[in-house]
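Chemist: Let's see this in three dimensions:
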Amino acid sequence: MSRPTPDVVLCPGGPMLLRGEHLVMDDDGVEHPTTRPISAVCRCGKSATKPWCDGTHKVIPERLRP
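Modeler: Predicted structure coming up:
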C-alpha cells in the first residue's frame, strides 16, 4: 500500500515545501500563487525573495533557524 504524498512539508531549519497549487500570503497581505510543482516558502524571515525561500537560512546561525 502506497502512502499519499503530503501537500505541505516543513524542512527542519529550512523552508516549507508546498506541492501543487496554493496561494501564499506575504507580510503585506498580497497573495502569490505557486507556479512550480514544488514551491519553497521562507520560514526564517530573511529571504530577499519573500515569500519564497532563497536559501538564506543556510547562512544564518542554526539557533536562529525555524
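Chemist: switch to C-alpha atoms for all contacts and neighbour counts from now on
Modeler: Will do.
Chemist: Show me the helices in the chain, by range?
Modeler: Counting by DSSP state H, the chain has no helices at all.
Chemist: tell me the contacts of the residue positioned nearest the centre of the chain?
Modeler: Nearest to the geometric centre of the chain sits V41, at 1.8 Å (C-alpha atoms, centre = their mean). By C-alpha atoms under 8 Å, 6 or more residues apart in numbering, the contact list for V41 reads P15, M16, L17, L18, K50, P51, W52, C53.
Chemist: With A48 instead?
Modeler: D54.
Chemist: same question, E21
Modeler: Taking C-alpha under 8 Å, 6+ apart as the test, what E21 contacts is P33, T34, T35, P37.
Chemist: Also V8?
Modeler: V8 neighbours (C-alpha under 8 Å, 6+ apart): M16, L17, L18, R19.
Chemist: Next, the second sequence, to be compared with the first:
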Amino acid sequence: MFVDPQGPVIVEGPVEIVLDDGTVARSDRFSVAICTCRRSRTYPWCDTSHRRRERNGRPTEERKR
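Modeler: This next block holds a predicted model:
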C-alpha cells in the first residue's frame, strides 16, 4: 500500500470498500486509487480531483500580468 499525503491511497486489488451508508464498492483491478479527499465524482475511487486545476488555458506567465 502507498499513501500520498496530497492524494489517494493506492492499494493492490481486488478491493471491496464498505461505504458509510452500507453500500459495498468493488474493484477487480490490479491496483486501485482510493479517494481520501472526498472531492472525487467517482468516490470512493480517485479521479484526481485533489489536484489543483487551472480555469483557463493561458500559460502561467500570461496569467500573472
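Chemist: Could you tell me the TM-score of the two chains?
Modeler: For this chain pair, the superposition-based TM-score is 0.69 by TM-score structural alignment, normalised by the length of the second structure; 53 aligned residues with a C-alpha RMSD of 1.6 Å.
Chemist: quick revisit: okay, and which of the contacts of V41 of the first structure map to strands?
Modeler: Within those, residues falling in strands by DSSP state E are M16, L17, L18.
Chemist: and which of the residues you listed is nearest L10 of the first structure?
Modeler: Nearest to L10 of the first structure, judged by C-alpha to C-alpha, of these is M16 at 4.5 Å.
Chemist: Quick one: map the closest one onto the second structure.
Modeler: Under the alignment (TM-score structural alignment), M16 of the first structure pairs with V9 of the second structure.
Chemist: The contacts of V41 of the first structure into a markdown table, with extra columns for distance to V24 of the first structure and neighbour count?
Modeler: Formatted as a markdown table, these follow (distance: C-alpha to C-alpha, whole Å; neighbours: other C-alpha atoms under 10 Å):
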| residue | distance to V24 of the first structure | neighbour count |
| --- | --- | --- |
| P15 | 13 | 24 |
| M16 | 11 | 19 |
| L17 | 11 | 19 |
| L18 | 10 | 21 |
| K50 | 10 | 15 |
| P51 | 7 | 20 |
| W52 | 9 | 21 |
| C53 | 12 | 22 |
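Chemist: now for these, which pair is the farthest apart?
Modeler: Largest separation among those by C-alpha to C-alpha: L18 and K50, giving 14.6 Å.
Chemist: Show me the strands in the second structure, by range?
Modeler: Under DSSP E, the second structure gives strands at 2-3, 9-12, 15-18, 24-27, 31-34.
Chemist: if you compare the ones you listed, which one is most tucked away?
Modeler: strand 31-34 (a mean of 18; mean count of other C-alpha atoms under 10 Å).
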